[in-house]
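1. have a look at this fold, sequence not included:
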């Protein structure tokens, strides 16, 4: 690996600074920041009524704000590092992520409402969810793996290691009790295989295997407790009113907002706390109630534009690794949007998946910005690879 010499003259410095500015994917960056600002507004409203005397913002807002600022700074730094270098660090990234998940399994902490879900690490200053970081690590390592075998992608001896690669994060998050993240990893795995142009026959076989596996897990009681109850409640909501309480009230809140909403900090159900966890899993209900149909659709349009933008950058990438990385980021975002909306509209069971960049949760926002930093790098180095500070051969 070699780096270009940096001109220390004034002209050289100006050229480098201009190259950094010129090579920035401002459209994606501003879209992500717009989503975060809107999200902070919604989380502030969701937690406003619970503020104690003298407090200006809640811990959720503070954590999210710090994560957005920190994540943004890290994403800008990553944008100046050739993504090819990042992809070749996959063994370190993968080992670090797996190590964190194993540590979480033994020493993780769980919320009082879900003692079986040990998904967080208590860092004393804040709680960190390693599965969010593992999503980024999986995108990096799996993109490299897919590129490595692209000439023989449809051979069975290639597919088996790919399946094992995809099963590792799914298995690790299931061990910590995080079924929601396991579903996101599964969608990411399938989506990245699709964009890597794996033969459709493998997908049919895979979906059949998933169906059989789910049936066996259901029959043997592997899927039990609250998870089983929430699935059944989707089909018999009246018989499981308690299990559907959060989602039922969420839909009422969205519907009560009408076209333009009841106004910021004026939502009756939002401010009364009638929708549990509306600062996180159910944050779209806040947008729907206080900013109406226009506000809820506006939030989704921002996110879907972000997904399409990341995909567009991937299609224009200089090589297959850059393309696959962007595809992985886009699929990750889309999967979380799809599952979260499905939860809030009672189309899917409530499994604790946040709406990207909108929901409270420092780990989620921080790691999404890390992923976007890779996309910024793909944009920069695909467009002007020889005019940046960290160009590598």
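-> Sure thing, it's come through. Not measured: the values here are computed from a predicted model. Numbering: from 1, shown residues only.
2. all contacts plus neighbour counts: C-alpha atoms, from now on.
-> Fine.
3. what is the single longest helix found in the chain packed up against?
-> Assignment by DSSP state H gives helix 283-315 as the longest helix of the chain. Counting by 3 or more CA pairs under 8 Å, 6 or more residues apart in numbering; DSSP states H and E, the packing neighbours recorded for helix 283-315 are helix 26-48, helix 245-256, helix 268-272, helix 320-344, helix 362-383.
4. between helix 245-256 and it, find me the angle.
-> 80 degrees (axes from the mean of the first three to the mean of the last three CA atoms, to 10 degrees).
5. what angle do helix 283-315 and helix 26-48 make?
-> Orientation of helix 283-315 against helix 26-48 (the same axes, to 10 degrees) gives an angle of 170 degrees.
6. could you pull out the buried residues of helix 283-315?
-> Buried residues in helix 283-315, defined by neighbour count with 16 or more other CA atoms under 10 Å: 283-293, 295-296, 298-300, 303-304, 306-307, 309-315.
7. any idea how far that helix is from the middle of the chain?
-> Here the centre of mass of C-alpha atoms in helix 283-315, compared against the chain's by CA atoms, centre = their mean, to the nearest Å, lies 14 Å away.
8. quick check: closest non-adjacent residue to residue 175.
-> Counting by CA to CA, 6 or more residues apart in numbering, residue 175 lies nearest to residue 105, which is 6.8 Å off, once chain neighbours are set aside.
9. ok, structure two:
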């Protein structure tokens, strides 16, 4: 295993400050929003704030450990990482706990852990190695077939957990990684056509009744204003009522009166929109834009294809979460239970995101090709 002593000073000079600043500011904004959503200012429990803070500290430790290990070491372990990922996903199907219709959690009493979160990172690491080895053959059927067969077990196991939202995250970042690796356009076109043609089959034979209703309510929330459309309607009211400057921290009426559901997790952006207004919402979006752009930049300057694909995968994972979460709070995307990175409450998600940031920083730190 390639481990640098503590971390060489030359490597530290290459660390991306923009990413670190954006992550810290997003976490601080998240803690403030979580404290407001859980009513801390009015005597509410500090439990969620404390757990999120502990998760952030653990995430920092995990990130530092990730920085110390040369990222190419993960490439050498890619087969083992892939097998462990499969075992985790099978284990949660057998021994996992069902939460909100998805059997995707391990219950450890004090905390719950969602394996698919960490599998996002492990799959990016292993899949990036597959692409590095096959990037010159992705324009042929013989080259693309093994890649597809590599993807199917992971996505299939997540679908068996009845976690369609997480499966979409995987499909999204896999598509970005394939595109970056130079997949032939005929296969992209074929996949799009196949996806469109399969929609009727998915609608009638794959989607559960609640999933079909969720899509219909997304198209018209008012068709079920007190049921499945309630989340989106109340969220849009909250975001809109914040107007330009917001109602002020801890002053949101939709938030404090409990009209916003899941306001410390999935709908945390609604709290930000109501209390911090357009100014605060745009500030959060700009921080995310900085994070995404820095990930793309590091992918561009990485010393090898493996590092590039890791950064593209992480970037796309973040991008999907951002677009889906913010989109669903303003009625632009269907509700899927996807958290907002570094902002929404959730230990598994925060830990995964911190490790992902560590990987991107790792690639950036080691971007120079060593010459002897």
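-> Cool, the structure landed. Predicted model, so just to flag it, every value in this text is computed and none were measured.
10. TM-score of the superposed pair?
-> TM-score of the superposed chains, computed with TM-score structural alignment, normalised by the length of the second structure, equals 0.94; 371 aligned residues with a CA RMSD of 2.1 Å.
11. rewinding a little: out of the helices and strands packed on helix 283-315 of the first structure, which is the most enclosed?
-> Between those, the one whose residues have the most neighbours on average, counting mean count of other CA atoms under 10 Å, is helix 362-383 (a mean of 26).
12. so how far does that helix sit from its counterpart in the second structure?
-> In the superposition with the second structure, the aligned residues lie an average of 1.0 Å away from helix 362-383 of the first structure, counting by mean CA distance after the TM-score superposition for the first structure.
13. dump the helices and strands packed on helix 283-315 of the first structure into JSON lines; add distance to residue 120 of the first structure as well.
-> Supplementary listing: those in JSON lines, determined by distance: least, CA to CA, whole Å:
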{"stretch": "helix 26-48", "distance to residue 120 of the first structure": "21"}
{"stretch": "helix 245-256", "distance to residue 120 of the first structure": "23"}
{"stretch": "helix 268-272", "distance to residue 120 of the first structure": "27"}
{"stretch": "helix 320-344", "distance to residue 120 of the first structure": "19"}
{"stretch": "helix 362-383", "distance to residue 120 of the first structure": "10"}
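14. between the ones you listed, which gets nearest to residue 162 of the first structure?
-> Of all those, the one in closest proximity to residue 162 of the first structure, counting by CA to CA, is helix 320-344 (14.2 Å).
15. the closest one: how far from the chain's middle?
-> 7 Å.
16. the helices and strands packed on helix 283-315 of the first structure: which one's closest to residue 159 of the first structure?
-> Counting by CA to CA, residue 159 of the first structure lies closest to helix 320-344 out of these; the figure is 16.6 Å.
17. packing partners of the closest one?
-> Contact here means 3+ CA pairs under 8 Å, 6+ apart; on that basis helix 320-344 of the first structure packs against helix 83-88, helix 130-148, helix 179-195, helix 245-256, helix 283-315, helix 362-383.
18. that helix aligns to what range in the second structure?
-> Residues 305-329 of the second structure are matched to helix 320-344 of the first structure when aligned by TM-score structural alignment.
19. returning to that earlier point: would you format the helices and strands packed on helix 320-344 of the first structure as CSV with distance to residue 262 of the first structure included?
-> Putting these into CSV (distance: least, CA to CA, whole Å) gives the following:
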stretch, distance to residue 262 of the first structure
helix 83-88, 45
helix 130-148, 34
helix 179-195, 32
helix 245-256, 8
helix 283-315, 5
helix 362-383, 28
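20. with respect to residue 59 of the first structure, which of these lies nearest?
-> Each of these has some distance to residue 59 of the first structure by CA to CA; the shortest is helix 362-383, at 10.5 Å.
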